[in-house]
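Chemist: sequence plus predicted model, see below.
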Amino acid sequence: MNRPWVDGNRVELLINGEQYYPRVFDAMAAAREEILLETFIIFDDKVGQQLQRVLIDAARRGVRVEVVADGYGSADLPEAFVSALTDAGVSFHAFDPQPRLAGMRTNLFRRLHRKIVVIDAERAFIGGINYSADHLGDYGPMAKQDYAVEVTGPVVAQVHAASRRLLAPVLEPPSDVRPVTAPAGNTTAVLIERDNRLRSTDIEARYLQALRSARQRVVVANAYFFPGYRLLRELRNAARRGVQVSLILQGQPDMRWVRALSRLLYNYLLRDGVRIHEYCQRPLHGKVALVDDDWATVGSSNLDPLSLSFNLEANLFIRDPAFNHQLGEHLETLASEHCKPVTLQRMVRGYWWRAPLIFVCFHVIRHFPRIAGWFPAHRQRLHSLQPQVQAPGDLHEGNT
């Protein structure tokens, strides 16, 4: 919570892969010195292959390219895909990959879930969009609805420093690129991370602070909604004091158990006036929110136990009435034209058999931060994959 807000930035909202991929790939193609990229998922599809081409081109013209992909989310990335990158000079690091057990990925908890790109320490992208074709509308009915931002200005120094901290054990030689800190706009912003060391509650704390100060409206659009008790309480408290609180949640989920868990919480919120809309046009993958007329956030953090208690996450928090208005208008359209409202009357039906589950869920999430401490300690390890220098097809790993 101690990281300062920074003035003088320009922040642009990017909606879905149609807006995000052209902008980030163009920025990579124009890079002069350095590309730092962190992501949960890279797939070997048309989006992943376009990413591969632009990174290879950058590395061949002398740009330093550092890629970190999560070992769980990108576990199915083919060896040949990675080899093409490393052979061209891209430094590729897998975040804590683990062996499979009976063909199943075993390392579900404490993943690198944040999505960050920093170009020449002067331009950054932060959000929830991975490198996969399911973020494009032509993927079909299961194409994801998602968000990111492009950022220039002094706050990019915070993003650059965050990526360099993650890469520090493998960044050889250390990066000598210095952030550009000249003002670029009128937006005040701050990057907030969640990790398993010193920043375990920072993103949640920023949400709580904003909810407690809300006076007019709160809008949360979040893919995986099963927050801790404190967040639930502050959403309810805001509605009780007259704030218009609206939630946009999954109505056409990519994982059905997600909606089932979220619905266990609906009664608690609806009874105090929280409005709930289920987005039914396509799977919602966004992690955005706004409060009153100037506060907003866009990032990788869901409001569920994985994001709030386990994963490495990054959100940009923004103070800018124009950005707030743009995001607010978009979410209002989403809610009014593509969502199904959830009523208390509808949720009361069948309440008698859900009541025991709701009781258990409330007590679990109320104590979840302490429960999370029972899980094994996590080492933030990067496995660096090296170019093929001996037998073809043989990847040599260096552990750090």
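Modeler: Here it is on my side, so go on. Numbering: from 1, shown residues only.
Chemist: only C-alpha atoms from now on, for both contacts and neighbour counts.
Modeler: Noted.
Chemist: can you show me the strands along the stretch 51-200 of the chain?
Modeler: All strands of the stretch 51-200 of the chain, identified by DSSP state E, counting those that start in this stretch, fall at 64-70, 91-95, 115-119, 123-127, 147-152, 187-194.
Chemist: and the strand ranked longest in the chain, what's buried?
Modeler: For the chain, the strand with the greatest residue count under DSSP state E is strand 6-15. Residues of strand 6-15 classed as buried by neighbour count (16 or more other CA atoms under 10 Å): Val6, Asp7, Gly8, Asn9, Arg10, Val11, Leu13, Leu14, Ile15.
Chemist: what is it packed up against?
Modeler: Judged by 3 or more CA pairs under 8 Å, 6 or more residues apart in numbering; DSSP states H and E, strand 6-15 is in contact with strand 147-152, strand 187-194, helix 321-338.
Chemist: give the next helix or strand downstream of the second one.
Modeler: Using DSSP states H and E, the helix or strand that follows strand 187-194 towards the C-terminus is helix 202-213.
Chemist: another structure for you, compare them:
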Amino acid sequence: MIGQWHEGHRVELLENGEEYYPRLFEAIAAAQHEVLLETFILFDDPVGRQFHAAVLAAAQRGAQVQITIDGYGSAWLPEAYTAPLIAAGVRIHVYDPVKTVLGRRTRMFRRLHRKLAVIDRRIAFCGGINLSHDHVRDYGAQSKQDYALQIEGPVVDEIRRLMLETTTPPVRRQWRWRRRRQAGAASEPPRQAGDALAALVVRDNARHRADIERIYRVGVRAARHEIIIANAYFFPGYRLLRDLRRAARRGVRVRLILQGNPDMRWVQWAANTLHDYLLRGGVHIYEYCERPMHAKVAVIDGDWATVGSSNLDPLSLFLNLEANLVVRSRPLADALRASLERLMQHHCRRILPEDARRRTLLRQLLSYVAYHATRRLPAFAGWLPAHAPKHTTLPAPGTTAATEPPAAPTGD
């Protein structure tokens, strides 16, 4: 079940595209039966073309390949990219395709923001790294800092079920068991592979609306010694902010790594409105300044860690489809902690209490308005003309796209 702990996992931390892409492409190159992948962004760039070659080869040797991309994040993927894949038998699903108006994408809310992959029911990947060149350093100064997990063990099948569920319309629920059996008939379900505990935690618009925020709050409230959170877009709810302050006041060392070189300037401004409140409560804040921060990770007390796609902002916590892995493993926590310590020591600027803008009456009023306006963004979005997200399966050139009804609620 979604959110339940499972024993018997081997987990490895992958930092940035330099570590993630070779592992993903190597696993796809070894696939014999099935490749499933979801991503918010897939671009026709150097990384996207490496992925294209890997999945094309997998399909040509007989593996069943299914790719699900988001219609907003991957809005401009050209037919020249997709046509050879479709011709080889790859099924490409587009989650809620968007239209462009004056060159601008529409429907930015309720997106498929997950980054997941499962190969042969044996190995899975989960994190915040898209399939695009801007996740490797040779992209330049705007390359992103981010993380993913490679995992083997029982939770792999849970990730796989989630991904199949996303592209299975409710009218076909009676056939799900048969489809799953056929899709994985030639491969064995994952067995215990190590000693790490792991849980898949998702956010959707049905039964798991607040699960990711809830698991963060559980971890923070249980912390006894240390909390480190690195998050690209940090604007959480008051309850999580209050839990962080309370943890600091009971003696837990609480450190946040936030944007210092943001790809969107308003992100840094929004986080800045929270600085004074957190700093006065004893929370330490660092701004990562080397390049844009894209991470969505946390480590608590040296044995609890989460890595995934969910930011701590209204879009991720209240609107998008997201997926995080939560793992109890000292080796993984040590690896993530060491990486975050390196960022804080060498690439961050610490925000001291005296650096935070004083909360004058005018500033408190502006902060109050900005905070509550942003936090209520999901409700505002709900007032807009509603539409049911649909999946479009890209057709072979010259045929008509198959549009499916809304996907069934994610989760078991």
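Modeler: Received the coordinates, thanks. Worth saying up front: this structure is predicted, and the values here are computed from it rather than measured.
Chemist: just to revisit the earlier point, how about the helices and strands packed on strand 6-15 of structure 1 in a markdown table, adding mean neighbour count and distance to Leu211 of structure 1?
Modeler: Shown next, in a markdown table, are these (neighbours: other CA atoms under 10 Å; distance: least, CA to CA, whole Å):
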| stretch | mean neighbour count | distance to Leu211 of structure 1 |
| --- | --- | --- |
| strand 147-152 | 24 | 21 |
| strand 187-194 | 24 | 17 |
| helix 321-338 | 16 | 15 |
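Chemist: among these, which is nearest Asp96 of structure 1?
Modeler: Asp96 of structure 1 lies closest to strand 187-194 among the helices and strands packed on strand 6-15 of structure 1, at 16.9 Å (CA to CA).
Chemist: thinking again about what came up before, so which of the buried residues of strand 6-15 of structure 1 is the closest to Ala377 of structure 1?
Modeler: Closest to Ala377 of structure 1 out of those is Val6 (33.5 Å), distances taken as CA to CA.
Chemist: give the contact list for that closest one.
Modeler: If a contact means CA atoms under 8 Å, 6 or more residues apart in numbering, then Val6 of structure 1 has Pro154, Val155, Thr188, Ala189, Val190 as its contacts.
Chemist: just to revisit the earlier point, between helix 321-338 and the longest strand of structure 1, find me the angle.
Modeler: Orientation check (axes from the mean of the first three to the mean of the last three CA atoms, to 10 degrees): strand 6-15 of structure 1 against helix 321-338 gives 20 degrees.
Chemist: for the counterpart of Leu240 of structure 2 in structure 1, grab the count of nearby residues.
Modeler: Using TM-score structural alignment, the equivalent of Leu240 of structure 2 in structure 1 is Leu231. For Leu231 of structure 1, the count of nearby residues is 19 (other CA atoms under 10 Å).
Chemist: go on, Lys340 of structure 1?
Modeler: So Lys340 of structure 1, with other CA under 10 Å, has 17 neighbours.
Chemist: looking at this, it is in a helix?
Modeler: No: secondary structure of Lys340 of structure 1 (DSSP: H, G, I helix; E, B strand; the rest coil): strand, not part of a helix.
Chemist: which stretches in structure 1 count as helices?
Modeler: Secondary structure of structure 1 (DSSP state H): helices located at 16-29, 46-60, 79-87, 156-167, 202-213, 229-240, 256-263, 266-270, 305-309, 321-338, 344-348, 351-366, 368-372.
Chemist: so who does the most centrally placed residue in structure 2 touch?
Modeler: Central residue of structure 2 (CA atoms, centre = their mean): Ser309, 1.1 Å from the mean position. For Ser309 of structure 2, the contact set (CA under 8 Å, 6+ apart) comprises His113, Arg114, Lys115, Cys126, Gly127, Gly128, Ile129, Lys296, Glu322, Ala323, Asn324.
Chemist: nearest to Gln380 of structure 1 among the contacts of Val6 of structure 1?
Modeler: Taking the contacts of Val6 of structure 1 together and measuring to Gln380 of structure 1 by CA to CA, the closest member is Val190, at 23.6 Å.
Chemist: what's the match for the closest one in structure 2?
Modeler: That one, Val190 of structure 1, aligns with Ala199 by TM-score structural alignment.
Chemist: now that match. Nearest residue, chain neighbours left out?
Modeler: Trp5 (4.6 Å; CA to CA, 6 or more residues apart in numbering).
Chemist: make sure Gln60 of structure 2 is actually in contact with Ala88.
Modeler: Yes: counting by CA atoms under 8 Å, Gln60 of structure 2 does reach Ala88; the two are 6.1 Å apart.
Chemist: what does Leu166 of structure 1 align to in structure 2?
Modeler: Leu166 of structure 1 maps onto Thr166 in structure 2, by TM-score structural alignment.
Chemist: burial of that match, as a residue count?
Modeler: For Thr166 of structure 2, using other CA under 10 Å, the count is 22.
Chemist: same deal with Arg181 of structure 2?
Modeler: The tally of other residues near Arg181 of structure 2 (other CA under 10 Å) stands at 11.
Chemist: can you pull the contacts of it?
Modeler: By CA under 8 Å, 6+ apart, Arg181 of structure 2 has no neighbours at all.
Chemist: for Ile67 of structure 2, see how far away it is.
Modeler: In this view, Arg181 of structure 2 and Ile67 of structure 2 are 19 Å apart by CA to CA, to the nearest Å.
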